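# kindly generate the corresponding structure for this input.
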Amino acid sequence: MYTKAELSRIRKSFWTAFGTYMRPIPNAQGRRVNWQNYKTGVKEIYFRMKAERGFASVGIEITHRDEELQELFFEQFGQLRKILEESTKEAWEWKLHEQNEFGQVISKIEKVKPGVNVLNEEEWPEIISFLKPRMIALDEFWDLVKPGFEDY
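Okay, the predicted model is just below:
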């Protein structure tokens, strides 16, 4: 069993390692970017990465409090689904109106890798190899489609 402090230290070490690994990689516009805290520039749309016990995931979260507007954003992404799948070269899971770990209703489009454990440092390369190409692809996708979301 790990203490809360140990869990926190291990997770922090993982994200520091991930950030160090990703630091030299520019975004789609050739600029430096903080990959682990990616800023979409559009309120209520976030790119989230998770590395936990049992899975890693990367995705787009739509957190607008107004569920109808959240659904509109989700539908707008739905119209861009083919572009997303071409950018990432894979199908992603689409989830409208589900609760997150804080009890908030969100919608998300994500890819999950089950069977990995961030607490096992030997699995970090596998987790990073999962997250890296998907974040780069999301950035390229977002560079193409962001103007359509900026007016909301």
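# for the rest of this, base every contact and every neighbour count on C-alpha atoms.
Fine.
# just the buried positions in the longest helix anywhere in the chain, please.
When the chain is parsed with DSSP state H, its longest helix is helix 124-145. In terms of neighbour count (16 or more other CA atoms under 10 Å), helix 124-145 has its buried residues at 124, 127-128, 130-132, 134-142.
# quick check, nearest of the residues you listed to residue 84?
residue 141 (6.1 Å; CA to CA).
# which ones are touching that closest one?
By CA atoms under 8 Å, 6 or more residues apart in numbering, the contact list for residue 141 reads 83, 84, 87.
# now, those that are in helices?
Counting by DSSP H, these contribute 83, 84, 87 to helices.
# would you reformat the contacts of residue 141 as TSV and include distance to residue 50 and neighbour count?
Shown next, in TSV, are those (distance: CA to CA, whole Å; neighbours: other CA atoms under 10 Å):
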residue	distance to residue 50	neighbour count
83	23	16
84	20	22
87	20	17
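# let's see this one next, to set against the first:
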Amino acid sequence: MYSKEEASKLRQQFWITFGKYMKPIPSAEGLPINWVNYKTGVKNVFFRMNAEQKSASISIDITHADEATRKLFFDQFLAFKNLFSDAVNEDWNWELTAVNEYGIPLSQISKTVYDLSIFNQQNWPALITFLKPRIIALDQFWTDVKPIFEALG
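So this is what the prediction gives:
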């Protein structure tokens, strides 16, 4: 078991390592991009990557405070579900109604892998292998559909 400080340092070290690994890879538009802190450019729409003690996940989080607006954005993602599935090449979990770790409501489209730990450096290659193709696929998908979501804004 790690102290909070040790756990924080390991997390930080993993994300620095992941960022360095991803740095040479340009966005779908051929531009430099900060993959770890991906900016969608659309308010209240986030691409999040998370790695914890027993799992890792990647998600699209729709965090509009207004439930109707959140549903509108989620429904728009649903309209692009075939395009999304083609981009990620696998099934993801679609939740209209979810809550984050702070109890705040959101809609979420996510993929999770279990039995990998950010605290085991031997798992880091598998974590990177899980996250890398998915964040790249999200970027490619987003390049195609972002203008529609900007118009909803």
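# just the endpoints, please. Distance across stretch 97-115 of the second structure?
Start-to-end span of stretch 97-115 of the second structure (CA to CA, to the nearest Å) is 26 Å.
# meant to ask about stretch 37-50 of the first structure
With CA to CA applied, stretch 37-50 of the first structure spans 11 Å between its terminal residues.
# how about that stretch: buried residues?
Going by neighbour count (16+ other CA under 10 Å), the buried part of stretch 37-50 of the first structure is 45, 46, 47, 48, 49, 50.
# can you tell me the element the spatially most central residue of the second structure falls in?
Note on the second structure: the residue nearest the mean C-alpha position is residue 48, at 3.1 Å, using CA atoms, centre = their mean. Taking DSSP states H and E as the criterion, residue 48 of the second structure maps to strand 45-51.
# mean deviation of that strand from the first structure?
With mean CA distance after the TM-score superposition for the first structure, strand 45-51 of the second structure departs from the first structure by a mean of 0.3 Å once superposed.
# and whichever helix or strand comes after that strand, what does it pack onto?
Counting by DSSP H and E, the next helix or strand C-terminal to strand 45-51 of the second structure is strand 55-62. Helices and strands touching strand 55-62 of the second structure, by 3 or more CA pairs under 8 Å, 6 or more residues apart in numbering; DSSP states H and E, are strand 45-51, helix 67-79, strand 105-114, helix 124-152.
# which among these is found nearest to residue 24 of the second structure?
Closest to residue 24 of the second structure of those is helix 124-152 (CA to CA; 12.3 Å).
# for the closest one, what is the distance to the chain centroid?
How far helix 124-152 of the second structure lies from its chain's middle: 7 Å, per CA atoms, centre = their mean, to the nearest Å.
# what's the answer for stretch 25-38 of the first structure, then?
Per CA atoms, centre = their mean, the centroid offset for stretch 25-38 of the first structure relative to its chain is 13 Å.
# got the end-to-end distance for it?
End-to-end distance for stretch 25-38 of the first structure, by CA to CA: 13 Å.
# which residues are contacting it?
Under CA under 8 Å, 6+ apart, the answer for stretch 25-38 of the first structure is 15, 18-19, 22-24, 46-49, 135-136, 139-140, 143.
# now, among those, which is nearest to residue 56 of the first structure?
residue 49 (7.4 Å).
# from residue 36 of the first structure, how far off is that closest one?
Using CA to CA, we find residue 49 of the first structure at a distance of 7 Å from residue 36 of the first structure.
# farthest-apart pair in the contacts of stretch 25-38 of the first structure, please.
Spatial extent of the contacts of stretch 25-38 of the first structure (CA to CA) is set by the pair 15 and 143 at 24.0 Å.
# run through who's touching the strand holding residue 48 of the second structure.
Strand 45-51 of the second structure is touched from outside by 36-40, 56-63, 117-118, 127, 131, with contacts defined as CA under 8 Å, 6+ apart.
# let's see that with 7 Å instead.
Residues outside strand 45-51 of the second structure that contact it (CA atoms under 7 Å, 6 or more residues apart in numbering): 38, 40, 56, 57, 58, 59, 60, 61, 62, 63, 118.
# would you list the helices and strands packed on strand 55-62 of the second structure in TSV and tack on distance to residue 93 of the second structure?
Converted to TSV, these look like this (distance: least, CA to CA, whole Å):
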stretch	distance to residue 93 of the second structure
strand 45-51	14
helix 67-79	12
strand 105-114	5
helix 124-152	14
